[in-house]
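Asker: Next comes the sequence, and after it the predicted model I'd like to discuss.
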Amino acid sequence: MAEVFLASRNTKKLGEMERILAPIVEGVRVLGLDDVVEYAEPVEDQPTFEGNALLKARAGLAATGLPTLADDSGLCVDALNGMPGVLSARWSGPPKDDARNNRLLLDQLADVPDERRTAHFACAVAFCHPDGTELVVEGRMDGRVLRELRGSGGFGYDVLFAAVEHPDLTTAELSPTDKDAISHRGRALRQIAPLVAHALR
């Protein structure tokens, strides 16, 4: 069985990636940070999603010797000039706290009319292989920021975000299958999965 390391301990993200990779990469086992010997994770200090994803994938490969996937993603709000962007997970300051981030975002958009609350989720997924191969792909999900929290699925800003494909539901109200079909991470993973499969042969 081929093993791929995903540089994350977010169980929901691991599950999402495994669901998407499983039908494409036959017999693959996805390992997370809790499945390998602990190592010093790099500080995500790059100005782009691509830069942070590569940083994490390179560090994971160096620490484990396994083919490594890493992603960086975030919410880019048009009325906030693309922020929180790469700062999405720590928008309200340390420690990371989804509830506090969502409250801050609602406060910042309180006076913004509905038609100007457009936003998109962006994701970069990097893959680094021991043979020196490095790949990065990007995915995007367009939509808008709502005025109230809704739903119990997903994580992060999902409780506030309605995608254009499902304008009456937040991505936290979608089934995992429906979310995977349109999500920024799902789109990026479906792009990179055949490349990962080829590299693992």
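Answerer: Good, I have the coordinates.
Asker: C-alpha from now on. contacts and neighbour counts both.
Answerer: Noted.
Asker: where do the strands sit along this structure?
Answerer: 2-6, 28-31, 68-77, 83-84, 118-128, 134-145, 161-163 (DSSP state E).
Asker: Can you get me a residue count around Ala22?
Answerer: The number of residues packed near Ala22 is 14, by other Cα atoms under 10 Å.
Asker: go on, Arg187?
Answerer: 19.
Asker: Wait, it touches Val125, no?
Answerer: No. Arg187 lies out of contact with Val125 (Cα atoms under 8 Å); the separation is 10.0 Å.
Asker: correct me, but Arg190 touches Glu18?
Answerer: No. Using Cα under 8 Å, Arg190 makes no contact with Glu18, being 11.3 Å away.
Asker: Tell me which residue lies nearest the centroid of the chain.
Answerer: Note on the chain: the residue nearest the mean C-alpha position is Ser73, at 4.2 Å, using Cα atoms, centre = their mean.
Asker: any idea how far it lies from Ala53?
Answerer: 9 Å (Cα to Cα, to the nearest Å).
Asker: what comes up buried for stretch 20-39?
Answerer: Ile20, Leu21, Val25, Val28, Val30, Leu31, Gly32, Leu33 (16 or more other Cα atoms under 10 Å).
Asker: How about stretch 157-175?
Answerer: So stretch 157-175, judged by 16+ other Cα under 10 Å, has buried residues 157-163, 169-174.
Asker: Then stretch 104-118?
Answerer: Neighbour-count burial for stretch 104-118 flags Leu105, Leu106, Leu109, Arg117, Thr118 (criterion: 16+ other Cα under 10 Å).
Asker: Ends of it, what's the gap?
Answerer: 17 Å.
Asker: circling back: farthest pair in the buried residues of stretch 20-39?
Answerer: Val25 and Leu33 (20.2 Å; Cα to Cα).
Asker: Export the buried residues of stretch 157-175 as TSV, with columns for distance to Arg147.
Answerer: Below are the buried residues of stretch 157-175 laid out as TSV (distance: Cα to Cα, whole Å):
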residue	distance to Arg147
Tyr157	12
Asp158	13
Val159	10
Leu160	7
Phe161	9
Ala162	11
Ala163	14
Leu169	13
Thr170	11
Thr171	14
Ala172	14
Glu173	15
Leu174	18
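Asker: this is the other structure I want to compare:
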Amino acid sequence: MRLLVASRNAKKLRELQRILDAAGIVGVQLLGLDEVEPYDEAPETAPDFEGNALAKAHDGAAATGLACLADDSGITVDALNGMPGVLSARWAGRHGDDAANTALLLAQLADVPDERRGAAFVSAVALVVPDVGEHVVLGRWSGRITRSPAGAGGFGYDPVFVPDGEDRSAAEMGAEEKDGSSHRGRALAQLVPVLRELSR
């Protein structure tokens, strides 16, 4: 079966492929947005991760006729009342500017003591299968925000996020290591039974 992943982020596609491989799911061909005819993508205007993920999955399924998986994820920071949240990718004003987003977040937390720097990565993953139905799951990865970036792996806020029980940032962890514990990994794992059934 062909499964559209509503993303142009190659790292997300590789992450999902690793999870499928680890679950022993074969017969699923992943396609990114760059591998299908362009279509109008609705702006991410929902107030929560679930709404944005579901809208993207519905758009992809309607435009291509393929089962479509989409995620919306970001970081929620306790001292900022849950922000950046759904605005994580454009927190500094320009979508996807990881360095600027991270620098702004650290500046906003400059005077916040270590014991109040709690945060969590949150990922909503939606799967829409034409003429079958939809599934939405949520994964959460709790930790804290550091005072300076560390590590060259990952993307987004990974260099300033240290998961609970770790002394390394998410950017210092290996890809396979993150799959089992990350917010997106936890969300995708909940969809494994559905994807296994669809692959048959």
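Answerer: Now that the structure is in, tell me what you want to look at. Just so you know, these numbers come straight off a predicted model, no measurement behind them.
Asker: on that earlier part again, redo the strands of structure 1 as a markdown table? Include distance to Ala57 of structure 1.
Answerer: A markdown table is the format used below for these (distance: least, Cα to Cα, whole Å):
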| stretch | distance to Ala57 of structure 1 |
| --- | --- |
| strand 2-6 | 8 |
| strand 28-31 | 13 |
| strand 68-77 | 5 |
| strand 83-84 | 22 |
| strand 118-128 | 6 |
| strand 134-145 | 9 |
| strand 161-163 | 28 |
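Asker: So for Ser183 of structure 1, which of those strands sits nearest?
Answerer: Taking Cα to Cα, strand 134-145 is the member of the strands of structure 1 nearest to Ser183 of structure 1, at 5.6 Å.
Asker: by how many degrees do the closest one and strand 68-77 diverge?
Answerer: Here strand 134-145 of structure 1 runs at an angle of 30 degrees relative to strand 68-77 (axes from the mean of the first three to the mean of the last three Cα atoms, to 10 degrees).
Asker: so what does strand 134-145 of structure 1 touch, helix or strand wise?
Answerer: Using 3 or more Cα pairs under 8 Å, 6 or more residues apart in numbering; DSSP states H and E as the contact criterion, the elements in contact with strand 134-145 of structure 1 are helix 49-64, strand 118-128, strand 161-163, helix 184-200.
Asker: quick one: buried residues of that strand?
Answerer: Neighbour-count burial for strand 134-145 of structure 1 [16+ other Cα under 10 Å]: Leu135, Val136, Val137, Glu138, Gly139, Arg140, Met141, Asp142, Gly143, Arg144, Val145.
Asker: pretty sure the fourth one contacts Ala124?
Answerer: Put plainly, it is Glu138 of structure 1. Yes. Here Glu138 of structure 1 reaches Ala124: they are 4.4 Å apart, a contact under Cα under 8 Å.
Asker: Now the common contact residues for those two.
Answerer: Glu50, Ala188 (Cα atoms under 8 Å, 6 or more residues apart in numbering).
Asker: Using neighbour counts, pick out the buried residues of stretch 180-188 of structure 1.
Answerer: Result for stretch 180-188 of structure 1 [16+ other Cα under 10 Å]: buried residues Asp180, Ile182, Ser183, His184, Arg185, Gly186, Arg187, Ala188.
Asker: whoops, I mixed them up, stretch 10-19 of structure 2
Answerer: In terms of neighbour count (16+ other Cα under 10 Å), stretch 10-19 of structure 2 has its buried residues at Lys12, Leu13, Glu15, Leu16, Gln17, Arg18, Ile19.
Asker: Which stretch of structure 1 lines up against that stretch?
Answerer: Alignment of stretch 10-19 of structure 2 against structure 1: residues 11-20, by TM-score structural alignment.
Asker: average offset between that stretch and structure 2?
Answerer: Here the mean offset of stretch 11-20 of structure 1 against structure 2 after fitting is 1.1 Å, by mean Cα distance after the TM-score superposition for structure 1.
Asker: Show me the contact partners of that stretch.
Answerer: So stretch 11-20 of structure 1 is in contact with Leu6, Ser8, Val30, Gly32, Gly154, Phe155, Pro176, Asp180, Gly186, Leu189, Arg190, going by Cα under 8 Å, 6+ apart.
Asker: got it, and stretch 155-165 of structure 2?
Answerer: Contacts of stretch 155-165 of structure 2 (Cα under 8 Å, 6+ apart): 75, 89, 96, 98-99, 101-102, 119, 141-153, 168-172.
Asker: now do the same end-to-end measure for that stretch.
Answerer: End-to-end distance for stretch 155-165 of structure 2: 21 Å, by Cα to Cα.
Asker: What range does that stretch cover in structure 1?
Answerer: Going by TM-score structural alignment: stretch 155-165 of structure 2 matches residues 155-165.
Asker: Could you check how far the residue of structure 2 most remote from its centre is from Leu105 of structure 2?
Answerer: Distance to the chain centre peaks in structure 2 at Asp111, reaching 28.3 Å (criterion: Cα atoms, centre = their mean). With the distance defined as Cα to Cα, Asp111 of structure 2 ends up 12 Å from Leu105 of structure 2.
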